[in-house]
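**Student:** When you get a sec, could you give me coordinates for this:
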Amino acid sequence: MPQLNPAPWLMILVFSWLIFITIIPPKVIAHHFPNEPTSRTAQMPKTNPWNWPWH
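**Tutor:** Take a look at the predicted model:
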């Protein structure tokens, strides 16, 4: 049964993880989002309460 021979499958596993660990992370880290988030001010805007008459 060829499935029990680990030699080719082990190398495929090792090479695929090598690609995942060395090539893909720098490409993902180098990605820049088009809309960078801006920092919000610590002061919240003052809101006025609604003064509605209840009937």
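**Student:** When you work out contacts or count neighbours from here on, use the C-alpha atoms and nothing else.
**Tutor:** Will do.
**Student:** Any idea how many residues pack against residue 1?
**Tutor:** Residues within reach of residue 1, counting by other CA atoms under 10 Å, total 4.
**Student:** let me fix that: residue 24
**Tutor:** If we define neighbours as other CA under 10 Å, then residue 24 has 11 of them.
**Student:** can you check residue 22 too?
**Tutor:** Using other CA under 10 Å, residue 22 has 10 other residues around it.
**Student:** to compare against the first, here's another:
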Amino acid sequence: MPQLDPAPWLAIFVFSWFIMLTIIPPKVLAHTFPAEPTAQSAEAPKTDPWNWTCP
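**Tutor:** Alright, predicted model coming up:
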């Protein structure tokens, strides 16, 4: 039964984890956002009350 032979699957498993741990993290960590977030002002925005028209 070839499914029980661990030799090729173990090599695929180790090689895939090698790729995941060495190549992908620098690519993800090098990501930059297009715009830096700005700090909000401490003042609360002025809102107008809404007059409900109740019959």
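**Student:** so residue 9 of the second structure, which of the three states?
**Tutor:** helix (DSSP: H, G, I helix; E, B strand; the rest coil).
**Student:** Distance check, residue 42 of the first structure against residue 48 of the first structure.
**Tutor:** 19 Å (CA to CA, to the nearest Å).
**Student:** Repeat that for residue 4 of the first structure.
**Tutor:** 74 Å.
**Student:** same check, this time on residue 29 of the first structure
**Tutor:** Distance of residue 29 of the first structure to residue 48 of the first structure, computed by CA to CA: 44 Å.
**Student:** Tell me which stretches of the second structure form helices.
**Tutor:** 6-22, 24-29 (DSSP state H).
**Student:** mind giving me CSV with the ones you listed and columns for distance to residue 38 of the second structure?
**Tutor:** Formatted as CSV, the helices of the second structure follow (distance: least, CA to CA, whole Å):
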stretch, distance to residue 38 of the second structure
helix 6-22, 33
helix 24-29, 22
